[in-house]
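Peer 1: Sequence first, then the predicted structure, then my questions.
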Amino acid sequence: MIRRSWAQTASIEETLALWAASLREIKKRIRPLFNQDRVARNAGLFLEGLLGDEQRKTGWMRAEAAGDPGPWRQQAILGRRDWDADGLRDIVRDYVIEHLADHDAVLVIDETGFLKQGKASCGVARQYTGSAGKITNCQIGVFAAYVSRHGHAFIDRALYLPKEWTDDPTRLKAAYVPADAGFATKPRLATRMIARAIAASVPFKWVAGDTVYGVGDIEQQLRKAGKGYVLGVSSAHVFQSWGKRRSVAGAAADIARTLRSSDWKSLSTGAGTKGPRLHDWCYLELADLEVEESNDTNHGLWTRGLLIRRHIADGDLAFFTTWCPAGTSIETLVAVEGHRWAIEDSFETAKNEFGLDHNESRSWHGWHRHVSLVMLAFAMMAVIRHRANPVVPKKKQRRTKTKAKASPPRH
């Protein structure tokens, strides 16, 4: 499956060769996860099925693509074989960082829904999902995407278990949920993923997330780790300034009502399908603080702030709590927030092209195995896209710009 959208610079022949080499490399990397060659081979066929052109990535469709008489070998990879889905998750993360790493990268946290029928699939419940825009019967997965100037891909995932699941031992046992899983809020799942990324020395400078993740322990975790953030909060979130010439205090919505027309600036969060994604923005610095003593990564003053986005067409407002090195521009913060678009695009692509929401397994390990294999397929194509469309290094761009402005040599 090679779409021109994934390879705009390299020729089809070059990209096909890159695709084949990448698939061989990926299969070699995941081989240690499996005890038998036969199971490793079936996992490779499963991956090829996800990368195929079939619209539905069901067991029968993958089996047909693999030349199997039925879906049993495909289903066994998810349900009846003993291998570590978290080990695969770590392989995906390391592969992404090896090829897409950048110290200015943004770690984006978001969730997506998996619509389901019945009550047996692990974590399924009537709950709100933005995927459907309503409360419906679904599973919720929380994801971390690595977004850099080289590309973007998922590096972590977690299945959210509602309390109606964690309070029902019989239901947990039937879905093979580990005994130590327990209840965890979505922000708590996010802090675990951030902690895993930090422990693995994943290079990133920022974290971005919507209003689900702008409260709780995430802010303290990121401050201690020396990471900046742009996290969504509700209109009722209270902010207060100190040590600043302009005094600010109260709920975010009330603060917005005090702003002058000159406080707003029209900025783009990046290129969309219909051109630049323009909004009006206002950034209010609230306080300058010394970074925590326990943080050995960064030193000096950091600024806590409030970033407000106003929709140009209808005036709808969105609010973000921010933490960044003192002197960081509003343009930088807007660009960080704009990186959230990448994970939304990733969800759409992963579902439409790689079968992220086509999992037929009902168990805990089945969900994590399927999702991790999809993450691997997505990462492979993201890396191919980067290698087929290399980014010009920043230093070369600056030199080119300088030469263009330079005066002619004197003779």
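Peer 2: Perfect, I can see it now.
Peer 1: Every contact and neighbour count from this point should use C-alpha atoms.
Peer 2: Will do.
Peer 1: what separates the most centrally placed residue in the chain from Leu159, distance-wise?
Peer 2: The chain has Ala145 as the residue nearest its centroid, 2.1 Å off, counting by CA atoms, centre = their mean. Here Ala145 is placed at a distance of 15 Å from Leu159 (CA to CA, to the nearest Å).
Peer 1: does the residue nearest to the centre of the chain count as helix, strand or coil?
Peer 2: When the structure is reduced to helix, strand and coil (DSSP: H, G, I helix; E, B strand; the rest coil), Ala145 reads as strand.
Peer 1: Against that first model, consider the following:
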Amino acid sequence: MSKTYTPELPPDVLQRLDAYAARFRPDFARARQAAWAHVYLHGLLIDGERKSIEPLSRRVALPAGLDVADPEQALQQFVNQAAWDERDVWRRHRAVMAEAFASPRGIFVFDDTSFPKQGKHSVGVQRQYCGALGKRANCQVAPSVRYVSPEGHCPLAMRLYLPGRWLGDEERLDEAGVPEPERRPLSKGQIALELLDRVRAEGLPGRFVVADAGYGVSGDFRDGLEQRRLRYIVGVTDELVGFTAPPSWEEPKAGTGGRPRKRHRLAEGTPRPMNLKELAARTPRHKGTWREGTKGKLSGRFAWLRVWPASGWATGECVGAEPVRLLIEEQADGKIKYAVSNLPPRTSGRPLTT
């Protein structure tokens, strides 16, 4: 993994950092806590591969009035023991960011944020896909939500995901200090919806959601966005199945022998659904370009069509499912990606195929 380089912060940037940190002063019980918050923030921004307490305490020159014999211990106490609530800090951060970026055209973007780890004691750590490394590795993963608008973009919130191995080990949870309210068995999609409700409850505008396939494959996540009356476009995998025309169903009815049928059944003559890989193979695509890249215009081949979700079709679980728009993108290297959206039927795919 290549080392991340952060340039040295010039005096004018440090002055702006001081002004930004000062806005969070009301979220700390004492002025000294707020001063240590500024030290910690400064340490995270300056150059250095390791961002743990020990190296940070040696990198930052302490401001006047904060001289201590052991900066590492003092900073450790601020982060781990001092009585301040990070939820208050997050709320103020979102309020500050909203001043600059809030827009009715705002978009909520969901993704995993991963933290590579060497040991096994950090909360939620296990071997899993690590986006920071692009492979499976020992790491923590946190569903996160960002805000994008015509004015810019910023992070809004995140929460660590607790794998089943952690949730099933009370002793390990106790040793790591995981609070009882955070021990609920939540999927990443459920965490994402809770984060979304939290930031929207604070008044941040926006009616559109974007997410990758890690969230888009979850029908519960997509249904949750529908229930909140939000439009979305989310990645999915080629294993998703769908009908290319409205399916017909037979109502449950008593059989001529044996147990009466309790579930809907696909009507005779209705074509069976197909997975998206099969659908892409038979769907023509059209070339489209969208902007200039470092190596010329970015382009691909696209198809934009309507499908009816068919997950659980054999047992009638998808009866009544509303159709979605399917975007098929064939990239320049031949790789095919998929996304589904609940944009209204009148939405044109023409901008995608110009």
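Peer 2: Alright, I've got the coordinates. Owing to the predicted nature of the structure, the values given are computational and were not obtained by experimental measurement.
Peer 1: Next, the TM-score between them, please.
Peer 2: Comparison of the two superposed chains (TM-score structural alignment, normalised by the length of the second structure) gives a TM-score of 0.77, and 304 aligned residues with a CA RMSD of 3.0 Å.
Peer 1: if we can go back for a sec, residues touching the residue nearest to the centre of the first structure, list them.
Peer 2: Shown in contact with Ala145 of the first structure (CA atoms under 8 Å, 6 or more residues apart in numbering): 107-109, 152-156, 343.
Peer 1: Once you drop chain neighbours, what's closest to it?
Peer 2: Computed as CA to CA, 6 or more residues apart in numbering, the closest residue to Ala145 of the first structure that is not its neighbour in sequence is Phe154, at 4.1 Å.
Peer 1: check contacts around the aligned partner of the one you found in the second structure.
Peer 2: Counting by TM-score structural alignment, Phe154 of the first structure lines up with Pro155 in the second structure. Contact criterion CA under 8 Å, 6+ apart gives 144-147 as the residues in contact with Pro155 of the second structure.
Peer 1: At which residues are the strands of the first structure located?
Peer 2: For the first structure, applying DSSP state E gives strands covering 106-115, 125-129, 134-148, 151-160, 206-209, 228-233, 238-240, 249-251, 265-272, 275-290, 301-310, 317-325.
Peer 1: closest to Arg24 of the first structure out of those?
Peer 2: Shortest distance between Arg24 of the first structure and these, using CA to CA, is found for strand 151-160: 19.5 Å.
Peer 1: could you give the angle of the closest one to strand 134-148?
Peer 2: 140 degrees (axes from the mean of the first three to the mean of the last three CA atoms, to 10 degrees).
Peer 1: Show me what Trp281 of the first structure lines up with in the second structure.
Peer 2: Residue correspondence, TM-score structural alignment: Trp281 of the first structure in this structure matches Phe302 in the second structure.
Peer 1: List the contacts of its match.
Peer 2: If you count contacts by CA under 8 Å, 6+ apart, then Phe302 of the second structure has 285-288, 327-330, 352-353 around it.
Peer 1: With neighbour count and distance to Leu204 of the second structure added, can I get those residues in a markdown table?
Peer 2: Output for these, formatted as a markdown table (neighbours: other CA atoms under 10 Å; distance: CA to CA, whole Å):
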| residue | neighbour count | distance to Leu204 of the second structure |
| --- | --- | --- |
| Arg285 | 17 | 37 |
| His286 | 15 | 37 |
| Lys287 | 15 | 36 |
| Gly288 | 19 | 33 |
| Leu327 | 23 | 28 |
| Ile328 | 24 | 31 |
| Glu329 | 24 | 31 |
| Glu330 | 20 | 35 |
| Leu352 | 19 | 29 |
| Thr353 | 17 | 33 |
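Peer 1: okay, the residues you listed in JSON lines with distance to Tyr20 of the second structure next?
Peer 2: What follows is the contacts of Phe302 of the second structure, written out as JSON lines (distance: CA to CA, whole Å):
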{"residue": "Arg285", "distance to Tyr20 of the second structure": "49"}
{"residue": "His286", "distance to Tyr20 of the second structure": "48"}
{"residue": "Lys287", "distance to Tyr20 of the second structure": "46"}
{"residue": "Gly288", "distance to Tyr20 of the second structure": "43"}
{"residue": "Leu327", "distance to Tyr20 of the second structure": "41"}
{"residue": "Ile328", "distance to Tyr20 of the second structure": "43"}
{"residue": "Glu329", "distance to Tyr20 of the second structure": "42"}
{"residue": "Glu330", "distance to Tyr20 of the second structure": "44"}
{"residue": "Leu352", "distance to Tyr20 of the second structure": "40"}
{"residue": "Thr353", "distance to Tyr20 of the second structure": "44"}
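Peer 1: Looking at the residues you listed, which one is closest to Leu62 of the second structure?
Peer 2: Compare each of the contacts of Phe302 of the second structure with Leu62 of the second structure using CA to CA and the shortest gap goes to Glu329, at 52.2 Å.
Peer 1: Am I right that that closest one is in contact with Leu305?
Peer 2: No - here Glu329 of the second structure does not reach Leu305: they are 11.7 Å apart, not a contact under CA atoms under 8 Å.
Peer 1: who touches both of the two?
Peer 2: Counting by CA under 8 Å, 6+ apart, no residue touches both Glu329 of the second structure and Leu305.
Peer 1: Give me the distance between Asn80 of the second structure and Cys154 of the second structure.
Peer 2: 26 Å.
Peer 1: Looking at the two, which is more packed in?
Peer 2: In this view Asn80 of the second structure and Cys154 are compared by other CA atoms under 10 Å, and Cys154 has more residues nearby, 16 against 9.
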